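In: here is my input, please return the structure:
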Amino acid sequence: MEIEGKVAIVTGAGGGIGAGLARRLVAGGARVVVADLDADTAAKVAGELGERAVAVGGDVADRQVIAELIATAEREFGPVDLYFANAGIGGGPGLDSTEAQWSAALEVNVLAHVRAAELLVPGWVERGSGYFVSTASAAGLLTQIGSAPYSVTKHAAVGFAEWLSVTYGDQGVRVSCLCPMGVDTRLLSGDLIPEDPEAAALAIKAVKTAGKVLSTEEVAETVVEAMAAEHFLILPHPEVLHMYRNKGADYDRWIAGMRRFQSMLTAS
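Out: Below is the predicted model of the structure:
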C-alpha cells in the first residue's frame, strides 16, 4: 500500500497522533480530511497542510458525521481509500466509573470504528481495495492500570480490527491496528481520566514508567511504514510484542507481574 495519491480521512486529527498522521499523509502525497470534535483545531491543522487537506468538525462516533466526512472527501478529493479511526478518549477510573463514562468510551473507542466500517467496507469490497487503520493502544493487548473503561474498550477495538481483517481481508480490504504505549499527546497531560486526577495520575505514571514516550511524528512514520508492508499490528514500541508473548505464554505469571507493577506505582 502506497499513500501517494490516496484519499484519507483521519479522525481525532486536531492534535496528537491524528495530527501527526495527517501531516505525514500529506507529506507523502495523500489528500486528507482532518476530522475532530473540536472544529477549530481541525481547521488549524488543515490550514497548515494547504490545499491537500480540508477540515470537518463533529463527533466522529455519530453515524451522520461519519457520512459527512465521507461525502466531503468524495466531493473534494474523490473516493476514500484510507480511513484512520484514531479518535479516542480515556473514560473513567475503575468500578466507580459512571454509566456515562462507560458509554462515552464505548462510543468513541469502539462503535465509531464499527460505524465507519459499516459505511465504507461494502464500497471497498465492490472496488476491491481500501485500508482501515484502527488506533487502539498497547492497553488493548495488555491492560491499562488506572482506567477500566479505557482498557476494556481498547481491547474491543483490537478485537473489532481483527474481525474486520479476517472477514474482509481476502476481498481487498486491508486492516491495521495501531497499539502504542506512551505517546506525547494530551492523554499524558491529565486527559486520560479528567474527572479523577488520582486515577489519571496512576494511569499516566504506568504509561510513562513502562517505556519511552514517543513523539507523534515517530508514531506516524511507523504507521506509514507498517502500512507499506501491510502489517496488521503496528507497534511503535517493539517491546509490546515481547510483553504480549509473555502474557500469552503464562497468563497467571503475567497478571501477578502486573499486580506487582501496580503496587510499585501506588507506593512511589
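In: rest of the way, CA atoms for contacts and neighbours
Out: Fine.
In: and the helices in the chain, which stretches?
Out: Secondary structure of the chain by DSSP state H: the helices cover 16-27, 39-49, 63-76, 99-106, 112-127, 148-168, 197-210, 216-229, 239-249, 251-267.
In: so what secondary structure elements neighbour the last one?
Out: In terms of contact count using 3 or more CA pairs under 8 Å, 6 or more residues apart in numbering; DSSP states H and E, helix 251-267 is assigned the packing partners helix 197-210, helix 239-249.
In: now tabulate the ones you listed in a markdown table and tack on mean neighbour count.
Out: Shown next, in a markdown table, are the helices and strands packed on helix 251-267 (neighbours: other CA atoms under 10 Å):
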| stretch | mean neighbour count |
| --- | --- |
| helix 197-210 | 19 |
| helix 239-249 | 14 |
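In: take the ones you listed and write them to CSV, including distance to residue 233.
Out: Listed next are the helices and strands packed on helix 251-267 as CSV, based on distance: least, CA to CA, whole Å:
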stretch, distance to residue 233
helix 197-210, 19
helix 239-249, 9
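In: among those helices, which comes closest to residue 125?
Out: helix 239-249 (30.7 Å; CA to CA).
In: next, the angle from that closest one to helix 251-267.
Out: Put simply, helix 239-249 runs at 130 degrees to helix 251-267, going by axes from the mean of the first three to the mean of the last three CA atoms, to 10 degrees.
In: which neighbouring elements make contact with helix 239-249?
Out: So helix 239-249, by 3+ CA pairs under 8 Å, 6+ apart, packs with helix 251-267.
In: and for the helix it packs on, what are the contacting residues?
Out: By CA atoms under 8 Å, 6 or more residues apart in numbering, the list of residues contacting helix 251-267 from outside reads 145, 202, 205-206, 246-247.
In: stretch 98-109 now?
Out: 60-61, 87-92, 136, 149-150, 153-154, 157.
In: between the helices and strands packed on helix 251-267, which one is closest to residue 26.
Out: helix 239-249 (28.5 Å).
In: and this one, so I can compare the two:
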Amino acid sequence: MEIQGKVAIVTGGASGIGAALARRFAQDGARGVVVADLDLAGAQAVARDIGALAVRCDVSREADIQSLVAAANERFGQVDVFMSNAGILGRLGGIELEDALWEKMWQVHGMAHVWAARAVVPGMVARGEGYFVVTASAAGLLNIVESAPYGVTKHAAVAFAEWLRIAYGRRGLHVSCLCPQSVLTGMTQGGTGSAGVNGVLTAEQVAGDVLAAMRDERFLVLPHPEVAQYFLKKAQDYDRWLGGMQKLYAVHMDGKG
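Out: Below you'll find the model as predicted:
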C-alpha cells in the first residue's frame, strides 16, 4: 500500500517513532493524518507542523480509542491506516514489580492493539482494504533482560499482529509488525541497555523502514537486520540462545562480565 491519498491514525504520535511516522505520512501525500497521544500539547505541536488533526488519547482505555477513531471518521470519512504505536517502558525489573505496572503494560502493549483493531478492522474489511501496523519491539521476538513486563507484553503484541494477519489477511487487511532494537527517543534517554548492542537508529530511519514495508506489504519490519539472525538462532537452538541471554543478563543486570 502507498500512503498517498490515505487517512492514517498514529498513536504515540507526539514524539519519537510516532511523530516521525506522522510527519513521513504527511510528507508522502497522506490525505489526512491524526496524531494521537496522551500528551495533547505534544500531539498538537506535531499536528501544526504537518496540517494534521491532534487528538488526546489514552490507549489504555478502550473508550478513548473509540473516540479517536470517531474523530478521524468525522474529519476524514474513514481510516485507511492505523499505526498502533504507543508504548511505555516503566520501571526496570522482574517478578518483584507491582501488579499495577504489569497491568498497565498489558493494557498499552496488548489490549490497546485489540481495542484499536476492534474499532477499525471491520470498516477496513468492508471496504476491502486497510493497513494495521503494530509497534512491538525486538523484545517481542527475542526478549529483553532489563524488564520482564516489557518483554512479555511485547511478545503479546507480536502474537496479536500475527493473529490479525492470519484471520484477515485474505480479506483485504494488510498487517505489519515493527520490531526495532534501540531507537533514539525519549524512552532511551536513560541509556540504551542491552537493546543498543547493534547501534541506535533515529526515529526517521525507522519511519522510512515502515513505509517501505507497507509498500511491500511485509509483515516483519526489522530496522536492525541483525534481529532476523538472532530470531533464527533462537529457533534453531533454543537452549543455547537462552544461555547467551543469561550471559547478557549477567552483564547488564548483575554487573558481571
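In: circling back: so which of the helices of structure 1 is the most surrounded?
Out: helix 16-27 (a mean of 23; mean count of other CA atoms under 10 Å).
In: how big's the offset between that one and structure 2?
Out: Superposing on structure 2 and averaging over aligned pairs (mean CA distance after the TM-score superposition for structure 1), helix 16-27 of structure 1 comes out at 0.3 Å.
In: sorry, back to before: can you lay out the helices of structure 1 as CSV showing distance to residue 2 of structure 1?
Out: Putting the helices of structure 1 into CSV (distance: least, CA to CA, whole Å) gives the following:
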stretch, distance to residue 2 of structure 1
helix 16-27, 10
helix 39-49, 19
helix 63-76, 18
helix 99-106, 32
helix 112-127, 16
helix 148-168, 19
helix 197-210, 32
helix 216-229, 6
helix 239-249, 25
helix 251-267, 38
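In: out of the ones you listed, which comes closest to residue 1 of structure 1?
Out: helix 216-229 (4.8 Å).
In: onto which residues of structure 2 does that closest one map?
Out: Counting by TM-score structural alignment, helix 216-229 of structure 1 pairs with residues 203-216 of structure 2.
In: ok, average deviation of that stretch from structure 1?
Out: Relative to structure 1, stretch 203-216 of structure 2 is 0.3 Å off (mean CA distance after the TM-score superposition for structure 1).
In: contacting residues around that stretch?
Out: So stretch 203-216 of structure 2 is contacted by 1-3, 16-17, 20-21, 24, 176, 178, 180, 183-185, 219-223 (CA under 8 Å, 6+ apart).
In: among those, which are in strands?
Out: Among those, the ones falling in strands (DSSP state E) are 176, 178, 183-184, 220-221.
In: filter the contacts of stretch 203-216 of structure 2 to the buried ones?
Out: Applying 16 or more other CA atoms under 10 Å to those, the neighbour count classes 1, 3, 16-17, 20-21, 24, 176, 178, 180, 183-184, 219-223 as buried.
In: which pair of the contacts of helix 251-267 of structure 1 spans the longest distance?
Out: 202 and 246 (23.3 Å).
In: equivalent range in structure 2 for stretch 152-162 of structure 1?
Out: Against structure 2, stretch 152-162 of structure 1 falls on residues 152-162 (TM-score structural alignment).
In: mean shift of that stretch relative to structure 1?
Out: Relative to structure 1, stretch 152-162 of structure 2 is 0.2 Å off (mean CA distance after the TM-score superposition for structure 1).
In: endpoints of stretch 79-87 of structure 2, how far apart?
Out: 21 Å (CA to CA, to the nearest Å).
In: among the helices of structure 1, which comes closest to residue 9 of structure 1?
Out: Closest among these, using CA to CA: helix 63-76, at 7.3 Å.
In: residue 260 of structure 1 -> structure 2?
Out: In structure 2, residue 260 of structure 1 lands on residue 247 (TM-score structural alignment).
In: equivalent analysis for residue 247 of structure 1, please.
Out: By TM-score structural alignment, residue 247 of structure 1 lines up with residue 234.
In: wait, what's in contact with that match?
Out: Applying CA under 8 Å, 6+ apart, the residues contacting residue 234 of structure 2 are 142, 240-242.
In: residue 147 of structure 2 versus that one, what's the distance?
Out: 19 Å.
In: residue 83 of structure 1: which of the helices of structure 1 is closest?
Out: helix 112-127 (8.2 Å).
In: once aligned to structure 2, how far is that closest one on average?
Out: Looks like 0.9 Å for helix 112-127 of structure 1 (mean CA distance after the TM-score superposition for structure 1).
In: other residues contacting that helix?
Out: By CA under 8 Å, 6+ apart, helix 112-127 of structure 1 touches 60-63, 66-67, 85, 130, 132, 134, 157, 160, 168, 171-173.
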